[in-house]
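> Have a look at this prediction, sequence included:
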Amino acid sequence: MRARSHSPRKPKPNSVMGSPKMKSKSKSPQKKHRAVINQLDYLNSQCHMEGCSVSIVVHSTRFLICRHQLCHASDYFKDLLQSKYGSEDFYVTVSSMSEPTPSTQFRWFVESSIPCPALKDISDETLETCMRLSRRFDAKGLEMRCTKFIVENACSRQPIVALCWLNWALKHKFDAQTQASCLPSVARLSLTALEQHRHMLTEKIFSDLLAAKLRGTYDKAVQVFRAIHRMDHFSVEVDRCPRCGRTRDGMRVKVNADPCRKQIGCDRCHRESCEIENKAGDDLQAFYQCPHGLVPLNSTTDECHCQIPNLAHHLGSRYYFRSENGTILNPPPLSPHTSRTFDPAEDTSERPGTSYKRQTSRDMDRREQRQSAVVVRLEMLVVSLQPEESVRRAEIVSFGSSVILSIAFFYIFTMLNAFTTTNIALLDKSSGCFEKKISKYYGQPKKLWERFSRAVSLCSPRLHSVELGAFANTDEFKVPLLAPSEDCVVLSLGIGKDVKAERRMRDRMSQCVFIGADPVNESNADLFSQVGKFYNVAVGHKNGSFRSYVLEDVYRYQEVAYMDLATFIKLNVNRKIVDQMMMDVEHAEYPVLPFLEKGGELSQRDIAINIEIHRPTSEDLQAFVGFLRRNSLSQQWIFINSEIHPFFKHIRLFMINGQNKECRRRFWEN
């Protein structure tokens, strides 16, 4: 028999060299950690003594960091290390980006958020990484440092750099302040560049940038217009004034040419200065001449109808339009550089959740095209009617007349039905509507603040025979009641070096007396003296001298003289009724609210109030909610118009006194 082999037995599949083999439920090979090559020590001597270190391994680098400082800087690591102590390594995945390396990215994060040995400043190179990791590791302090860096440096960088910062802020969901700080620099880009990088912006921001550039173009056009206007004014020295015949013994007379009034004369002939220069900075505009007249170039005047072909050219309109002579024309073809409005149906980029919207948009476009084609065919049919078809034309005219008469009768019936409701009933209905929409938020003050302006807009009454004005300041609209022919008083508290609205109101309501007050005398006194009487005092809820938040070159705190609102009106206005009061007193409006409530010192003195209610503190918000609660019971004030600032969250509110007898006599009962 052959001898038995003495070769060693093969080990069993489930054991390797006597140690059991780990089984994995996953079919993929088990992930092995990369060997640690480098080690970075961010511990000080005290951390070494107390043993409060933690070991974080990223890629192939070990970071030794103080546990307490890391937990303080990042909520992510605070939750991770809360219940784990010891010297074991924590392996952390930083990012899927390969450049810069994950270990470099984490090193930037540690050095920018942990002050040991020293806190490193954020730079252009590390900004995006710090923004991303501040969100990844929930590091609020680093997020605030990134915001501060962007706010302080956005306007000093090139526009394309600011665009990248804005894109990062949108991508990593930074707050609105961070995004807004980049917009002025991004707006410097050309229209072509903005169109090329449109995918980096939201549609709202893109439209805001276009609107800002358009308004900037208006301003530059006005500057050019004024420069050309000044060039047209000239002076020359002659022996005799051609207008009044004035001469000077042995000297020449200086004669001025004034194209505004088409006059040439000496200083005595021109007692007043140039008409247009007097309006500089207020009503002065650039103009363009079209076949139908002189049209101001600004943001408030409608375009002349002869500009429709030009507008269609720039908008890329697909629709037909009718020219002045009645023929139907196509818009001019688009050039490669012509900007177009955004059309979702033409957007080929894949965006999550937009396939249904894009299909719906295509269907709407096809429907509009079919409707447009039908309208064009009908218009061409009417235009091409021949004289021998006069009978058919008469039938068409007769049918159209009957339709128009039916619509007119329906409109007249509706208007007559509406006028049977009195203004008093409309005010009561508006008050009830507002109370129904806002009362459910009395227990949620923050939501009430956010929804207040919309509730006012939805419930605003449409009053009969009462005309509301809208007068623009630099950053707001003031909406007063246009006073009747009798004398009236307009009180403006808080001038803020801006009287454009007051000037326009004075031109419209010349019978009114204007009174203004502001704690800053510089510039405000000169500006408001052109409108009415100015008082250098801060108007609030009590008398004395206090530190107040005032606008000089910038907003700052300053010691100012104070006078309560009731005393100011009693001493300086000296009228029983104040028709309009416009108030912008920088957070001092909250203590003034009790003056306006039922039984307050001014509840029967004011008729209409424009007030800017600044973004409140928690204490101010409770005062505002209390005012609304008490007003819902008394119905002293009816809210007519309101808007909330999209960035600063201030509320601008126009309200009228619903319980004032003189107010009813002047406006509502007639």
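Ah, there it is.
> Every contact and neighbour count from this point should use C-alpha atoms.
Fine.
> hey, where'd the helices end up in the stretch 51-200 of the chain?
67-73, 75-81, 102-113, 127-136, 140-153, 159-171, 176-186, 191-196 (DSSP state H, counting those that start in this stretch).
> Nearest to Cys459, out of these?
Between Cys459 and the helices of the stretch 51-200 of the chain, the tightest spacing by CA to CA is seen for helix 176-186, at 29.4 Å.
> now for the closest one, which elements pack on it?
Where contact means 3 or more CA pairs under 8 Å, 6 or more residues apart in numbering; DSSP states H and E, helix 176-186 is packed against helix 140-153, helix 159-171.
> hmm, back to that, possible to save the helices of the stretch 51-200 of the chain as JSON lines with distance to Ala483 and mean neighbour count?
Formatted as JSON lines, the helices of the stretch 51-200 of the chain follow (distance: least, CA to CA, whole Å; neighbours: other CA atoms under 10 Å):
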{"stretch": "helix 67-73", "distance to Ala483": "60", "mean neighbour count": "18"}
{"stretch": "helix 75-81", "distance to Ala483": "60", "mean neighbour count": "15"}
{"stretch": "helix 102-113", "distance to Ala483": "60", "mean neighbour count": "21"}
{"stretch": "helix 127-136", "distance to Ala483": "55", "mean neighbour count": "20"}
{"stretch": "helix 140-153", "distance to Ala483": "45", "mean neighbour count": "18"}
{"stretch": "helix 159-171", "distance to Ala483": "47", "mean neighbour count": "20"}
{"stretch": "helix 176-186", "distance to Ala483": "39", "mean neighbour count": "19"}
{"stretch": "helix 191-196", "distance to Ala483": "45", "mean neighbour count": "14"}
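> Of the ones you listed, which is nearest Val466?
helix 176-186 (39.1 Å).
> my guess is Ala257 is in a strand, correct?
Yes. Membership of Ala257 in a strand is supported by DSSP: H, G, I helix; E, B strand; the rest coil.
> Am I right that it is in contact with Gly265?
Yes. Using CA atoms under 8 Å, Ala257 is in contact with Gly265, at 6.7 Å.
> count of residues packed around Val375?
If you count neighbours by other CA atoms under 10 Å, Val375 ends up with 13.
> Put this next to the previous one:
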Amino acid sequence: MSTAYRYKLLGGGTYDGSSFRQGFLSAFMIMLTFFGILYSYIDTTDLTECPVYKEEVPKLKISFENQSYENQSVKLKVWDTMDGEGYQFQKEPAPIILDPRFDQLDHLPPCGNLESVLIKKDTKELMENVKKSFLECINPIVQEYKGKPEEMFVDWVPKAETCDKLGIFDKLGVVPFENLHETKWAVLPKCKEEHTLLTLGVGHDTMAEEKFNVTLPNTKFYGADPIIEPNRQMYSAFGKFFPFAIGKQPGFTKFRVLPNQNQKTREYVFQDVTTIPFLYFVNDILKFKRIDFAWIDIEGGEFEFLDQLHQDVTICQFNIEMHMKFRPGDGAQVFSEFIFKVLENQKYVFLKSTHTEVGVHRMFFINIVDKECLAKFFN
């Protein structure tokens, strides 16, 4: 096909090769001139840079105990919480300072096989005297409230704390470990082996566990709480954390919990949480034959398994907070039955009954029967 014919097909009319070449060259020269002018303009003009994007961090305002703190330049630390705001950890870990008792406890004689240890005569006599004095003091008090569980719970602390003044209790060596909001109590061991401390209900507060960790060597910590953060990061710094609640039956249970949020708000809410049976957790997951220390504070969930603390598991000593306030239906009745069963079995003595708030109090129990506990803590 000729050039002239193709030109006609494109609508060019009569083909004139000379005119076409002249037009093409003219257009090309115009384009070169345009780009030359544009380049000259860009080369001689100062361009203003776009401002760098800077994220504005909002002011952080914290209210705590009727006091207000405002920081104009706080950088929020966002980590793996559901709401993006949680417990603010220190930028640098505080130096570890051992308790003066740590070295002494680290040089105790080995415990050996506690099941075969011979309990000394003076240890047996001490436990018998403790039990006798305790029962003589507490039995008349408790009998006044037989059939009156609600009155018993309301009057409990001022009545029960009269027995704390028994002089025989001073020989047990009970020592405090302060938490942020309460005191945990313990009797430290008389021999050296691996110790176990079980925390049921971390509650965004591990101050007492941290103090315990720098006091008693060779302690293994195990903590359970249905709210993962910040409890996981706090407890995992020294122990093993389990993200579920502890109850009597498996499934979902409505628990009063402190949700993922800044600790200073202390706003508890009721949530349906995954629940693991207490005995299954202790016997099958942890595979414990004995618990040396148990700290139980689960906002009313303790009523689910109080009856299992009698004979189904060996606990040498435990702190527990009773929350009848959050179990108004049968909490007082469950507590009353538990106390009467404790006095019937005569396995534990209890002391340090203290109010936390209306309808809530704490107690400390010591096992004075099981041989391993006596050998480890009193022999």
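Nice, I can see it. Just so you know, these numbers come straight off a predicted model, no measurement behind them.
> Would you pull the TM-score for this pair?
Once superposed, chain against chain, the TM-score is 0.63 (TM-score structural alignment, normalised by the length of structure 2); 263 aligned residues with a CA RMSD of 3.1 Å.
> follow-up on the earlier one: compare Ala257 and Gly265 of structure 1 (neighbour count), which wins?
Neighbour count, other CA under 10 Å: between Ala257 of structure 1 and Gly265, Gly265 has more, with 21 against 17.
> Could you find the counterpart of Glu344 of structure 2 in structure 1?
Using TM-score structural alignment, the partner of Glu344 of structure 2 in structure 1 is Leu633.
> just Phe244 of structure 2 next, same as before
Using TM-score structural alignment, the partner of Phe244 of structure 2 in structure 1 is Val537.
> helix, strand or coil for the nearest residue to its match once chain neighbours are set aside?
Excluding the flanking residues, the one nearest Val537 of structure 1 by CA to CA, 6 or more residues apart in numbering is Pro519, at 4.6 Å. Following three-state DSSP, Pro519 of structure 1 is assigned to coil.
> Can you show me the strands along the stretch 101-250 of structure 2?
Remark: strands assigned in the stretch 101-250 of structure 2 by DSSP state E, counting those that start in this stretch are 174-178, 183-187, 195-200, 219-224, 240-242, 245-247.
> For Phe293 of structure 2, find the nearest of those.
Short answer: strand 195-200, nearest of those by CA to CA, at 4.6 Å.
> ok, and what's touching that closest one?
Strand 195-200 of structure 2 is touched from outside by 218-225, 245-246, 291-298, with contacts defined as CA atoms under 8 Å, 6 or more residues apart in numbering.
> average distance between the lengthiest strand in structure 1 and structure 2?
When structure 1 is parsed with DSSP state E, its longest strand is strand 555-564. By mean CA distance after the TM-score superposition for structure 1, the fitted strand 555-564 of structure 1 averages 1.7 Å away from its aligned residues in structure 2.
> so that strand matches what in structure 2?
Against structure 2, strand 555-564 of structure 1 falls on residues 268-277 (TM-score structural alignment).
> Determine how far the matching stretch lies from the middle of the whole chain.
Mean-position distance between stretch 268-277 of structure 2 and its chain equals 14 Å (CA atoms, centre = their mean, to the nearest Å).
> Repeat that for stretch 359-378 of structure 1.
Centroid separation between stretch 359-378 of structure 1 and its chain, computed with CA atoms, centre = their mean, is 34 Å.
> in it, what's buried?
361-362, 376 (16 or more other CA atoms under 10 Å).
> The longest strand of structure 1 - contacts with which helices or strands?
strand 538-540, strand 544-551.
> what's the most buried one of the ones you listed?
Highest mean neighbour count among those (mean count of other CA atoms under 10 Å): strand 538-540, with a mean of 25.
> Quick check: which element contains the counterpart of Arg362 of structure 2 in structure 1?
In structure 1, Arg362 of structure 2 lines up with Arg652, judged by TM-score structural alignment. Under the criterion of DSSP states H and E, Arg652 of structure 1 resides in strand 651-657.
> helices or strands up against that strand?
The contact analysis (3+ CA pairs under 8 Å, 6+ apart) places strand 651-657 of structure 1 against strand 606-613, strand 637-644.
> got these as CSV, with distance to Ala455 of structure 1 and mean neighbour count columns?
As requested, these are exported to CSV (distance: least, CA to CA, whole Å; neighbours: other CA under 10 Å):
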stretch, distance to Ala455 of structure 1, mean neighbour count
strand 606-613, 16, 23
strand 637-644, 9, 22
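> so can I have a markdown table of the ones you listed showing distance to Val161 of structure 1?
Putting those into a markdown table (distance: least, CA to CA, whole Å) gives the following:
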| stretch | distance to Val161 of structure 1 |
| --- | --- |
| strand 606-613 | 36 |
| strand 637-644 | 31 |
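> Nearest to Ile404 of structure 1, out of the ones you listed?
Smallest distance to Ile404 of structure 1 across these (CA to CA): 34.3 Å, for strand 637-644.
> compared with structure 2, how much does the closest one deviate?
Compared with structure 2 after the fit, strand 637-644 of structure 1 shows a mean deviation of 1.2 Å (mean CA distance after the TM-score superposition for structure 1).
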